[in-house]
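**Student:** following is a predicted model, sequence given first.
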Amino acid sequence: MTAENRKKILLVDDDKFFQKVMSDAFESAGFTVATAGDGQAGVEAYAQDRFDAVVLDLVMPRMGGVSASLEIARLSEDPDPVLILLTSMFQGAPHEHPIPEMGAKVHIPKSTPPLDIVIIVEQLLERKRRGSSAA
């Protein structure tokens, strides 16, 4: 896969270890990865470059995931950007909402294995590519 064809993802998380683990997982799957350490830095990164998907931690300093995802959605040229909130505040399976809740349609527990998160993002991007909005 050439660099031009690689999907670009923005990982926004204040936990450097988790950020590294997720970056490695996405890079191994062929993604180009950019990272930000909090929501404000994530919004600034998004304003400078466009990404195919953004994965945000819910609780971060300066600006949390909800505020950051709402601002990224506002900045996006895409009417339905792929925004995913990760949180340790709920357990259970990853779930999707028909309309955004807390700024994102997809919520994933932080305890989800990194490879599973990558697969979910790949599925969301493939569905978007095909133009389907059904869950």
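**Tutor:** Looks like it arrived, so ask away.
**Student:** only C-alpha atoms from now on, for both contacts and neighbour counts.
**Tutor:** OK.
**Student:** secondary structure element for residue 115?
**Tutor:** helix 114-130 (DSSP states H and E).
**Student:** who's in contact with that helix?
**Tutor:** Helix 114-130 is contacted by residues 21-22, 25-26, 29, 52-53, 82, 108, 133 when judged by C-alpha atoms under 8 Å, 6 or more residues apart in numbering.
**Student:** included below, for side-by-side comparison, is a second structure:
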Amino acid sequence: MANIEKKILIVEDEPDLLKILADKFSNEGFGVTTAGDGEEGLTAIAKDKPDVILLDIIMPRLDGMSMLKKMRQEPANKDIPVIILTNLADSDAVVSSLEHGVFDYLIKTDWQLAEVVNKVKRRLHMN
């Protein structure tokens, strides 16, 4: 039986980081969709139904927490795992994100690419 490709949505407003993450997950066999802000992220969720979302917090137009709250209002999106990737080390933001069903919260300066991939794979029971 062939493996079914898992879909990941990466919502990040820093183009270089977005490309690095997208390339890495693509190389790991994921179907990758990207968005540069929360508005694009919500559109991508509706269109592509990702299996997991990597979400930045501080973004233009619609920030990550607002996107998270809006997406969780849709019953079909309540169980999509979300991993926050942010520079924001604010404990209130961590608590708020966890209250909205975030699987993990990673500070951008504290993680390595392989760690993010492993967390996603572990959450999707791929390893």
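**Tutor:** In hand now; what should we look at? Nothing here was measured: the structure is a model prediction, and the numbers come from that model.
**Student:** TM-score of the superposed pair?
**Tutor:** Once superposed, the chains reach a TM-score of 0.83 (TM-score structural alignment, normalised by the length of structure 2), with 121 aligned residues with a C-alpha RMSD of 2.6 Å.
**Student:** in JSON lines, list the contacts of helix 114-130 of structure 1 along with neighbour count.
**Tutor:** JSON lines is the format used below for those (neighbours: other C-alpha atoms under 10 Å):
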{"residue": "21", "neighbour count": "12"}
{"residue": "22", "neighbour count": "22"}
{"residue": "25", "neighbour count": "19"}
{"residue": "26", "neighbour count": "24"}
{"residue": "29", "neighbour count": "15"}
{"residue": "52", "neighbour count": "18"}
{"residue": "53", "neighbour count": "19"}
{"residue": "82", "neighbour count": "21"}
{"residue": "108", "neighbour count": "24"}
{"residue": "133", "neighbour count": "10"}
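**Student:** including secondary structure, could the residues you listed go into TSV?
**Tutor:** Below are these laid out as TSV (DSSP: H, G, I helix; E, B strand; the rest coil):
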residue	secondary structure
21	helix
22	helix
25	helix
26	helix
29	coil
52	coil
53	strand
82	strand
108	strand
133	coil
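**Student:** so can I have TSV of those residues showing distance to residue 62 of structure 1?
**Tutor:** Output for the contacts of helix 114-130 of structure 1, formatted as TSV (distance: C-alpha to C-alpha, whole Å):
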residue	distance to residue 62 of structure 1
21	23
22	22
25	26
26	26
29	30
52	24
53	22
82	22
108	22
133	33
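**Student:** the helix or strand containing residue 33 of structure 2 vs structure 1, mean deviation?
**Tutor:** When elements are assigned from DSSP H and E, residue 33 of structure 2 belongs to strand 31-35. In this overlay with structure 1, the average offset of strand 31-35 of structure 2 from its partner residues is 0.4 Å by mean C-alpha distance after the TM-score superposition for structure 1.
**Student:** and that strand, what does it pack onto?
**Tutor:** Packing contacts for strand 31-35 of structure 2, counted by 3 or more C-alpha pairs under 8 Å, 6 or more residues apart in numbering; DSSP states H and E, involve strand 7-11, helix 15-27, helix 38-48.
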